[in-house]
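Participant: What follows is a predicted structure for the sequence shown.
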Amino acid sequence: MTELFTWIFAALFVLVIIAWYLSYTAARLDRLHVRLGGTLAALDARLVRRAEAAVELANSGLLDGATALLLATAAGESLESPSEHGEAREQAESDLTEALELALTPAVVEALRETPHGQDLVDKVGSACTRVQLARRFHNDAVTDVRRVRHKWTIRAFHLAGHTPLPSTVEFDDEMPSPLAT
């Protein structure tokens, strides 16, 4: 009889350990998904700030008309793009990056830095571009972490991710205009 109780106790102990491990793994995955949501929200906020800084620069009167129009159009498309990340949003952000690169040539940046207001605008755009790069990298790192954990056999076998779609990285050109990088 004691041998039977020993086997039952051992089986219950193993089941408790397995349940604890699955619970721990599910909680870890949940924390990673929460982190992923936070990084995506931070990226969205940084993209909006970059577009607003570009609009402010375009409306400052310190750029020539064609450059200001190009920059304002690209920034407006960025602000009006869908809030969920996809091809349309990524293309709008890449277009804004390209417009900033075209607008902020070394000569233009040098001329802007000669005025206090221009210096503030250049600093604001440069800071916004740097923050976009960082936010995108943090988000993509979070996506990589979630994907790595979700590929484990225990996550797949016990359906610990539920019906949550597998996240994807956000890919667009976020290179800072070269005159601002110095």
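Facilitator: Yes, it's here. Remember, it's a predicted structure, so these values are computed and weren't measured experimentally.

Participant: CA only for contacts and neighbour counts going forward, please
Facilitator: Fine.

Participant: for the protein, which helix is longest?
Facilitator: Determined from DSSP state H, the single longest helix within the chain is helix 2-58.

Participant: continuing past that helix, what's the next helix or strand?
Facilitator: Later in the chain than helix 2-58, the nearest helix or strand by DSSP states H and E is helix 65-80.

Participant: Next, the angle from that next one to helix 2-58.
Facilitator: Calculated by axes from the mean of the first three to the mean of the last three C-alpha atoms, to 10 degrees, helix 65-80 forms an angle of 150 degrees with helix 2-58.

Participant: Second structure for comparison follows:
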Amino acid sequence: MTVLSWVLIAILVVGLVAVFLSWTAGRLDRMHIRLTTAHASLDRQLIDRSSTVRDFAVSGLVDPAATLVLVEAADNARAAPGDEREDSEGELSRLLRTVLGPADAAGDVWERADAPHRELLADLVASCERVRYAHRFHNDLVERTQAMRRRPVVRLCRLAGRAPWPQPFEFDDAPPDGLTRLVGQAASGRAA
């Protein structure tokens, strides 16, 4: 082989490595963009849930003490600064389960509700489910982005640039089971 052949092979190898690194950096960049979008979506769903909880709390379907507690928790969740947001959102989920989680408590609320209030309860369940899906999607994307950033080639070549390390958003997102079952039964009864 001549010197020209070796030079061409070296250029080809360097070109392939450059293409691979560029492709990997682009993929990582797209993951970070998707993560930002997922975080914004989760934030929007959390705001919607706190608004729906507030609407439910002031609807007159629960006693005044539960109304005060739910309104305060919804307002705290909405206004909490970044480092306290996870705790506030988890507390809102726990309070919802306390008020509407037991089947008898949810059943009492459901029985007192007229058609517009039942629609509000269905919106509350749907809002809780959307939060759950957005939360899972966000945290799954965080895990995949972290795994990509842990790859040796990404770390060695600093392909992540100055992007911050992706952080999961951890909070209790379980919906009130009693109400979820009632709304599901009512929806299946209408479909039948």
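Facilitator: Nice, I can see it. Just so it is clear, the model here is predicted, and its values are computed rather than measured.

Participant: circling back to that earlier point, which elements pack onto the longest helix of the first structure?
Facilitator: Helices and strands touching helix 2-58 of the first structure, by 3 or more C-alpha pairs under 8 Å, 6 or more residues apart in numbering; DSSP states H and E, are helix 65-80, helix 87-103, helix 116-150, helix 153-157.

Participant: quick one, what contacts the residue nearest the centre of the second structure?
Facilitator: Central residue of the second structure (C-alpha atoms, centre = their mean): H135, 2.0 Å from the mean position. Each residue near H135 of the second structure by C-alpha atoms under 8 Å, 6 or more residues apart in numbering is listed here: 42, 169, 173.

Participant: Now do the first one against D104 of the second structure, distance only.
Facilitator: This points to L42 of the second structure. 31 Å (C-alpha to C-alpha, to the nearest Å).

Participant: Between those two, which has more neighbouring residues?
Facilitator: L42 (22 against 12; other C-alpha atoms under 10 Å).

Participant: and that one, what pairs with it in the first structure?
Facilitator: Under the alignment (TM-score structural alignment), L42 of the second structure maps onto L43 of the first structure.

Participant: and the gap between the residue nearest to that match when sequence neighbours are not counted and T39 of the first structure?
Facilitator: Spatial nearest neighbour of L43 of the first structure, chain neighbours left out: A135 (5.0 Å); criterion: C-alpha to C-alpha, 6 or more residues apart in numbering. Distance of A135 of the first structure to T39 of the first structure, computed by C-alpha to C-alpha: 7 Å.

Participant: Also W7 of the first structure?
Facilitator: W7 of the first structure is 48 Å from T39 of the first structure, by C-alpha to C-alpha.

Participant: Also R113 of the first structure?
Facilitator: 33 Å.

Participant: ok, these two, which is more surrounded?
Facilitator: T39 (21 against 16).

Participant: Contacts only, for the more buried one.
Facilitator: Taking C-alpha under 8 Å, 6+ apart, one finds 135, 138-139, 142 in contact with T39 of the first structure.

Participant: and of these, the nearest to A19 of the first structure?
Facilitator: A142 (26.3 Å; C-alpha to C-alpha).

Participant: Leaving out chain neighbours, which residue sits closest to that closest one?
Facilitator: Per C-alpha to C-alpha, 6+ apart, closest to A142 of the first structure is L36, 5.5 Å.
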